[in-house]
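J.: Got a sequence here, can you build the structure:
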Amino acid sequence: MKSLAYMHPEAASYLCEVGFERWARAYFPGHRYNVMTTKFAESFNTLVRHARGLPITMLIEFIRDTFPVTPWVKDKIAKRVRKSSNLEVRSITSDRYQVLNSGQYDALVDLTECTCTCRKFQLSQIPCMHVIAVARYMKLTTCIQWVNPYYSTTFYHIIYVDAVNSLGDQSKWIHLEGARVIHPQYVHRRCVGRPVNKNRRPSQ
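T.: Got it, this is the predicted structure:
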């Protein structure tokens, strides 16, 4: 916001006036998801990158065993555990803790409300590094109890329990009378290379 106010004061003023909850996900009162991509193929390839060299039968077994678990969450927590190693925790009450970074105030954790002032805990429903530091301060060996149930293996099983049926033989599909076929819009392919600038004044 400081950088925006320096570069474009009017834009920064407008964003402050409309309220952070109108445009910043961290302050939105409801739950919004941060998945802003449709590149499922890339995500899937990243998941199986270590198993792509296996025989096809072993690859299928790897995929089948991987889907019901949430390795992404485990990896996320592991990274936050490393980030929390230098944090200091001070108890306020049995449920509220102040977290310091290099002796300076960094965040306030409320385990009753499951909130942290950094707001990552509320957004992802996964313990942030401040909550993990509090768990370490409480002599806990894990912080899984604060992970939202929809990241659990059981929840994944429920999501994928229904079968996905085949579409069947296309020649036997029922076609509606008067149905109009809508073709995708034609997109002109740009030529390879840098486009010619036609607005340049010719040399004198």
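
J.: When you work out contacts or count neighbours from here on, use the C-alpha atoms and nothing else.
T.: Fine.

J.: which parts of the top helix by length along the chain are buried?
T.: The helix that spans the most residues within the chain, counting by DSSP state H, is helix 71-83. Residues of helix 71-83 classed as buried under the neighbour-count rule (16 or more other Cα atoms under 10 Å) are Val73, Ile77, Arg80, Val81.

J.: To compare with the earlier structure, here is another sequence to fold:
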Amino acid sequence: MWHLGQNIKTKFSGKGLKKLFEKTAKAYRVSEFTKLFDEISTKKPSLATYLKNVSFAGWFRCHFHGNQYNIMTTNNSESLNQVFREAREWPIIPLLEEIITTLSRWFYERRTNANSCSTPLTVDAEDIMRQRYKKSRYMRVTPINLSEFHAKGEPLDGLVNIKEHSCTCREFYIDKIPCVHGVAATMYRGVDVYSLRSKFYMIEFWRMAYAESIYPLPPEIEWLLPEEVKSQVIIKPVKLIPPRRPKNK
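T.: Have a look, this model is predicted:
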């Protein structure tokens, strides 16, 4: 979605196209997506054609087949490559030491943050729940049976199934956190709203992710190398130097 948005900025002229594209990509309901995509087709037919040639499952939230958990992901290798943009020019041992030191610091900081958190959910998930709770107080809930409820308002109605953890707005199913309609239904039914979230949002799982410690590399004199490793002869790789000035010293 991010890369497509950048392409739209450079390839297509028109006010508000990128913002409209992002709104379309983040739509939960298929009906909402269809309405927004029709708007794109009206404003910029060439952009609609361009987007149709890209797999809808690759950038439309409502057409994605997996579980996104409302998290934007990127290639870890690209992120780490940027972090170690200077260290990657070093010899292999200092480079490894820099990677270990950085990861050890990250794990310590995030482990400290996780251990100091006192809420049932992670910080971001807790903020989402609080915002949805505030909105749910202005909704009207009509029970259909013991597990299904019709929640009206904000801005569209939703048919909630507490037993199946789903809602017609699809936020409950995609994000694995009760949507506004789901929160209103659980409050009406007297069910603990925290019991309907994915376990991966729980603070315990956040702490488990950084529970392990990363230790520094010991001095070379203390390395224990097997004989089959010591006996290997490592020769210098063949490297062809192009006939132009090198980019880096």
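
J.: before we move on, back to that, and which of the buried residues of helix 71-83 of structure 1 is nearest Thr117 of structure 1?
T.: Arg80 (15.9 Å; Cα to Cα).

J.: contacting residues for that closest one?
T.: Arg80 of structure 1 makes contact with Cys128, Met129, Ile132, according to Cα atoms under 8 Å, 6 or more residues apart in numbering.

J.: And the longest helix of structure 1 against structure 2, how far off on average?
T.: Average distance between helix 71-83 of structure 1 and its aligned residues in structure 2, after superposition and using mean Cα distance after the TM-score superposition for structure 1, equals 1.2 Å.

J.: and Ala11 of structure 1, what element?
T.: helix 9-18 (DSSP states H and E).

J.: Can you spell out which helices and strands pack onto that helix?
T.: helix 2-7 (3 or more Cα pairs under 8 Å, 6 or more residues apart in numbering; DSSP states H and E).

J.: now the helix it packs on: which residue numbers in structure 2?
T.: Alignment note (TM-score structural alignment): helix 2-7 of structure 1 is matched to residues 38-43 of structure 2.

J.: Show me what counts as buried in the matching stretch.
T.: Residues of stretch 38-43 of structure 2 classed as buried: Glu39, Ile40 (neighbour count, 16+ other Cα under 10 Å).

J.: Measure how far that stretch is from the centre of its chain, please.
T.: With Cα atoms, centre = their mean, to the nearest Å as the basis, the distance from the averaged C-alpha position of stretch 38-43 of structure 2 to the chain average is 28 Å.

J.: ok, and what's touching it?
T.: Defining contact as Cα under 8 Å, 6+ apart, one finds that stretch 38-43 of structure 2 is touched by Leu17, Leu20, Phe21, Leu47, Ala48.

J.: Please pick the buried ones from these.
T.: For these, burial is judged from neighbour counts taken by 16+ other Cα under 10 Å, and it is met by Leu17, Phe21, Leu47, Ala48.

J.: distance of Arg25 of structure 1 from Phe62 of structure 1?
T.: 35 Å (Cα to Cα, to the nearest Å).

J.: In structure 2, what stretch matches stretch 117-136 of structure 1?
T.: So in structure 2, the equivalent range for stretch 117-136 of structure 1 is 168-187, judged by TM-score structural alignment.

J.: Not counting that stretch itself, show me its contacts.
T.: Taking Cα under 8 Å, 6+ apart as the criterion, the residues outside stretch 168-187 of structure 2 that touch it are 28-29, 67-70, 125, 129, 132-133, 135-137, 139-141, 149-152, 154, 157-162, 165-167, 192-193, 196-198.

J.: Identify each buried residue in that stretch, please.
T.: Judged by neighbour count (16+ other Cα under 10 Å), stretch 168-187 of structure 2 contains these buried residues: 168-187.
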